[in-house]
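K.L.:
predicted coordinates and the sequence they were generated for:
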Amino acid sequence: MTAHRAPRTALLATLSLGALTVLAVPEAATAAATDPWVRAWGTNAVGQLGNATVLNQSTPGDVVGVARTDVRTLSGGGHDSTAFAVALLSDGTVKSWGANGSGQLGNGTTTGQPVPTTVAGLSGVSAVDAGSDHVLAVRKGRIYAWGSSAKGQLGNGLTEDDTKKTPVLVQALDDVKDVGAGCQYSVALRKDGTVWTWGDGSNGRLGTGPSAGNATVNESRNTPQQIKNLTDIDAISVGCNHVLALTVDGKVKSWGEGRNGQLGNDTRVDSLSPVDVKYLDSGVTKISAGPYHDFAILEDGTVKGWGWNGFGQLGDGTVTERTTPVPIDNLKGTKSIVGGADFTVAAQPDGSVLTLGNNDVFQLGDGTNIPTTTRDHKPVTTLPTGSGITRVATTTTGRAAFAY
């Protein structure tokens, strides 16, 4: 489907705010309802917003040439200085844009690009996910990977930063349903409900138990290995250094880094194997792992959050770190939610988008740099009712956001 954007009469103005350069689009909130494009905002130093500039965006702007109705899944990767994004389109192809120092755009180079282009030679893709410096894609049940393999995260049997600028096949794994890419590690969910991991084993992020040589980490691997005693998994969500897994009966498991309470098991301790997230005994329909804080959506529309909350990004009206899930009343009914480095983005049933947390580089997208901690901890409206948004995404540990 090819969409044509209606003419805009407002002037795009480049202005300076403190030490930041920002692209201001004053009419974004009113234009959103009829604008067909994927929207993006926040920091943009390496073109991660896909708007053909490297200027920060204080309000939602268009990702060039990518219509919302054409996107099946969008995933952001990297930190602010290494950030990028990939979009799986309805025709099974993948587009990428942003930083490319590790070949994570899959375009055969290490040159970044501020506009989306198609990943060559890749079609028939059913799932895609971006990590800190690599990407995973599922095609006909097999996994393809590209970008950095410094910790074996490409799963092709190689390490020592054997960068792959185009997709390569992950070894010895088929019948894959979904994938998740984290900070130098990878996770795959097979259709039989088992979970497989590879890459960096620090913090227990592979979930495979203590390494033979170090009881505080998993053994790093450059090919997939199954997490034992973890079955009947229906969905996975991968944070920077930790993982959430949703069981077929609506419970949530977690493993990996726990210093901010992001495992939800009432500790701040890493776990080398899966543990139960407390007080989520049933009824969970969606999970979302951010870099340091997490969310679960329940059957009745309730949203629960846990983990780091230093900027009020959980939305519970405090800045208290939560080691177990707490209800987020301000976000009940949310359809899609994701945590960025220090903020949260949530798509609402009416097509609007709400944001919470820090706002120093416009990651809330409301045209200001004022955090919600100074606004009674209430969510701000980034896109209004009727904007047609159903899903949201952020970069892995960065401060850029997407709505589509």
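P.N.:
Happy to help now that I have it.
K.L.:
for the rest of this, base every contact and every neighbour count on C-alpha atoms.
P.N.:
Fine.
K.L.:
what's the spacing between stretch 312-320 and its chain's center?
P.N.:
In terms of Cα atoms, centre = their mean, to the nearest Å, the centre of stretch 312-320 is found 20 Å from the chain centre.
K.L.:
just stretch 265-273 next, same as before
P.N.:
How far stretch 265-273 lies from its chain's middle: 22 Å, per Cα atoms, centre = their mean.
K.L.:
repeat that for stretch 325-342.
P.N.:
Remark: stretch 325-342 is offset 14 Å from the chain centroid, using Cα atoms, centre = their mean.
K.L.:
now that stretch: buried residues?
P.N.:
325-328, 330-342 (16 or more other Cα atoms under 10 Å).
K.L.:
same for the helix or strand where residue 165 lies, what does it pack against?
P.N.:
Secondary structure from DSSP states H and E places residue 165 in strand 164-169. Contacts defined by 3 or more Cα pairs under 8 Å, 6 or more residues apart in numbering; DSSP states H and E place strand 164-169 against strand 142-147.
K.L.:
outside of the strand it packs on, which residues touch it?
P.N.:
Residues outside strand 142-147 that contact it (Cα atoms under 8 Å, 6 or more residues apart in numbering): 102-106, 133-138, 154-155, 163-170, 173-176.
K.L.:
show me what the strand ranked longest in the chain is in contact with.
P.N.:
If you go by DSSP state E, the chain has its longest strand at strand 56-67. When contacts are defined by Cα under 8 Å, 6+ apart, strand 56-67 is touched by residues 2-3, 20-26, 28-29, 36-45, 49-52, 115-116, 361-369, 382-383.
K.L.:
filter those to the buried ones?
P.N.:
Neighbour counting with 16+ other Cα under 10 Å marks 21-26, 28-29, 36-45, 49-52, 115-116, 361-367, 369, 382-383 as buried within the contacts of strand 56-67.
K.L.:
mind listing which of those are in strands?
P.N.:
Within the buried ones among the contacts of strand 56-67, membership in strands is found for 21-24, 37-42, 115-116, 382-383, as judged by DSSP E.
K.L.:
structure B:
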Amino acid sequence: MSMGVLVTLLSGDQTHISVTEDALVDVLRQKAQKKLNASIGPLITASGSLLQGSATLKQAGLQDGDTVTAVLRDAALAATTGAFALIRGDGSVVAWGHPGAGGDCSAVQEQLQQVKCIKAAAAAFAALREDGSVVTWGGHGGHSAEVQEQLHDVSEIQATFGAFAALRTDGSVVAWGDPDAGGAIPDNVRARLRDVKQIQANALAFVALRGDGTVVTWGHPLEDADSGALPDLLQDVLCVQACRLDAGFVAIKADSVVAWGFEHPMLMGGFANPGGSRFLRCGLQISRNAWAAVSQAGHLSVEFGRWNYRANFDIAEADKLHDVEHLQCCAEGTFAAIRRDGTVATIGDKRNKPAVFVEEELKNVVQVQSNRSAFAAIRGDGSVVTWGPKNSGGNSDHVKHLLSNVKAIQASERAFAAIRDDGSVVAWGPKQTGGDSSAVQTQLKDVKCIQSTDTAFAAIRTDGSVVTWGDVTAGGYSRHVSTQLGRSAEEDEESERLAVLAMVQASASAPTKATEGLKVAKSKAKPNAARRPKPKAKPKAKSKAKARAKAKAKASRSGSLCLCAILVPVSETPKSSTIRPSQTPARAMRQQGSTQVLFSGDPG
């Protein structure tokens, strides 16, 4: 039986939704999101009851003509190396991607309600609920049964690559996961974990900042802050930052920076104090082998950790920099410093420095984003300048005409995706790491933010729905959860139809290129042929007959070739091309033939 429900926002905007009484509340919410173009959270009845998304409208007691109030709530994404987890507007969670990297949350799905934030390790997720409890799933760190009774009144969660640490409201800490990555707290350390105000994590260890300005570390032995002169140096600490990709911590004090835990012993307790300048609170960047901090006066202090990298570093350039306002680093140790006048200077690995003509374009820069080894800078007019290795998105020439009115950029390991003012998206870089969004381009509208795994992207639209592309095994494929992500089947099918059509057109044009190549090869062969002695002349009658036979055979072959080139791609194109998430791109390609060229970087 069909019924009508009026969904209204606190702002006064409203829409009338027609649904059946057997439809789920979640269906009502998704339809309202589409019509109101807003991410909707809880739905509340006129009597003040909260509607549960898994209940039908009949079970919820809704009748034809009823009015419900919708509370706006932004959707949020978290990502491991190979999977995504979406907190929907109603506080429920959808996960997809590689199952071993947290892409399957079915075992804890019923517990994933009223979630307010999610933290990600390399292959596991930890969801913090409104009541302070924690739900985990995935690989290393995804199993928290041993400490579940302690996971209450949690206010913050941090993650190394293989473990999690939760800060509770009483200042105590609970850890779980791989012991070698901080998942086990030694007894002598646990006794000192009191009055903790902040937790940070690098790849292998955790550091806790206490209320008295001292720090406590646990995890990998090289991250220990209790050796040598470090305990005396680590007093009156304002904040701590970590290298998320590798080893190392940096503590910022009022007048100095203390670094420890990097692989090279020189930085085990490294100390920097350039002229006694006060440092910007938490104003630093850390890569795998270096760190840089900015003083309040705009001076830069840089240190590099591994001797085998130092040959490619130019520290002298850092001492010349003044009026630095912002820093951005790539994982491989190059820093981009934005100065107050909008120009950009690069410090670190000389191999990642921009060319001279690129440096001339780096003016009026307002924001810089980086991936593993390349950079993308947004200028005040919304244009974008890129530099770094081409196979990491450092060259954007083929999309330069599209990179206008850009307001934000997200990066995967080796690709970039830019959001424009109109909500459209431009991606570049290797296709296998998300650099090609053409297969879902028609769906990339009204995008407000983008998240990434190592090799795939996910874009949240203003209505809370999500579009994905990139590596199908790392979250780039989401057709199996498209409804939960707020996309309609018709939308996915239309996007797929247009992508298949583009692929067929590209395939049809391939014989032309092959023919051109053949002509070039023949033209190059003519000089050699001219040098060969001409065959003796034969009687004209036989010669003409033979020429006619050759021409007829050639015409027959030519027609056959043309017909085959046009028909084969069409006949091989399946009516419905879908890839199971358990398939690897290579396996899917073998099973679906030429159409997999489209979906190896698609997903949608």
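P.N.:
Now that the structure is in, tell me what you want to look at. Please read all numbers here as calculations on a predicted model, not as lab measurements.
K.L.:
would you turn the ones in strands among the buried ones among the contacts of strand 56-67 of the first structure into TSV with distance to residue 8 of the first structure?
P.N.:
Output for those, formatted as TSV (distance: Cα to Cα, whole Å):
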residue	distance to residue 8 of the first structure
21	22
22	19
23	15
24	14
37	13
38	16
39	15
40	17
41	18
42	21
115	20
116	21
382	19
383	17
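K.L.:
re the thing from before, return the mean post-superposition distance for the following helix or strand past the strand holding residue 165 of the first structure against the second structure.
P.N.:
The helix or strand immediately downstream of strand 164-169 of the first structure is strand 176-181, counting by DSSP H and E. In the superposition against the second structure, strand 176-181 of the first structure averages 1.7 Å from its aligned positions (mean Cα distance after the TM-score superposition for the first structure).
K.L.:
matching residues in the second structure for strand 176-181 of the first structure?
P.N.:
Residues 196-201 of the second structure are matched to strand 176-181 of the first structure when aligned by TM-score structural alignment.
K.L.:
do you know how far the spatially most central residue of the second structure is from residue 78 of the second structure?
P.N.:
For the second structure, residue 452 is the residue whose C-alpha lies nearest the centre (Cα atoms, centre = their mean; 1.1 Å). The gap separating residue 452 of the second structure from residue 78 of the second structure is 8 Å, by Cα to Cα, to the nearest Å.
K.L.:
ok, residue 239 of the second structure next?
P.N.:
Look at residue 239 of the second structure and residue 78 of the second structure: by Cα to Cα, they are 24 Å apart.
K.L.:
same thing with residue 347 of the second structure?
P.N.:
In terms of Cα to Cα, residue 347 of the second structure sits 31 Å off from residue 78 of the second structure.
K.L.:
ditto for residue 460 of the second structure
P.N.:
12 Å.
K.L.:
where do the contact lists of residue 452 and residue 78 of the second structure overlap?
P.N.:
With Cα under 8 Å, 6+ apart as the test, residue 452 of the second structure and residue 78 both reach residue 84.
K.L.:
quick one: neighbours of residue 490 of the second structure, just the number.
P.N.:
Applying other Cα atoms under 10 Å, we find 9 other residues in the vicinity of residue 490 of the second structure.
K.L.:
which bit of the first structure covers the helix or strand that contains it?
P.N.:
Per DSSP H and E, residue 490 of the second structure falls inside helix 489-508. Alignment of helix 489-508 of the second structure against the first structure: no match, by TM-score structural alignment.
K.L.:
now the strand holding residue 165 of the first structure and strand 142-147, what's the angle there?
P.N.:
Strand 164-169 of the first structure runs at 170 degrees relative to strand 142-147, counting by axes from the mean of the first three to the mean of the last three Cα atoms, to 10 degrees.
K.L.:
hmm, who's touching strand 164-169 of the first structure?
P.N.:
Residues contacting strand 164-169 of the first structure (Cα under 8 Å, 6+ apart): 102-110, 119-120, 122, 142-149, 154-156.
K.L.:
which of those residues are buried, as a ChimeraX select command?
P.N.:
The buried residues among those can be selected in ChimeraX (16+ other Cα under 10 Å) with this line:
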select :102,103,104,105,106,107,108,110,119,122,142,143,144,145,146,147,148,149,154,155,156
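K.L.:
now the strands: where do they sit in the stretch 101-250 of the first structure?
P.N.:
Under the criterion DSSP state E, counting those that start in this stretch, the stretch 101-250 of the first structure contains strands at 113-118, 125-130, 134-139, 142-147, 164-169, 176-181, 185-190, 195-199, 221-226, 233-238, 242-247.
K.L.:
contacting residues around the residue nearest to the centre of the second structure?
P.N.:
Residue 452 of the second structure is in contact with 79, 84, 410, 411, 412, 458, counting by Cα under 8 Å, 6+ apart.
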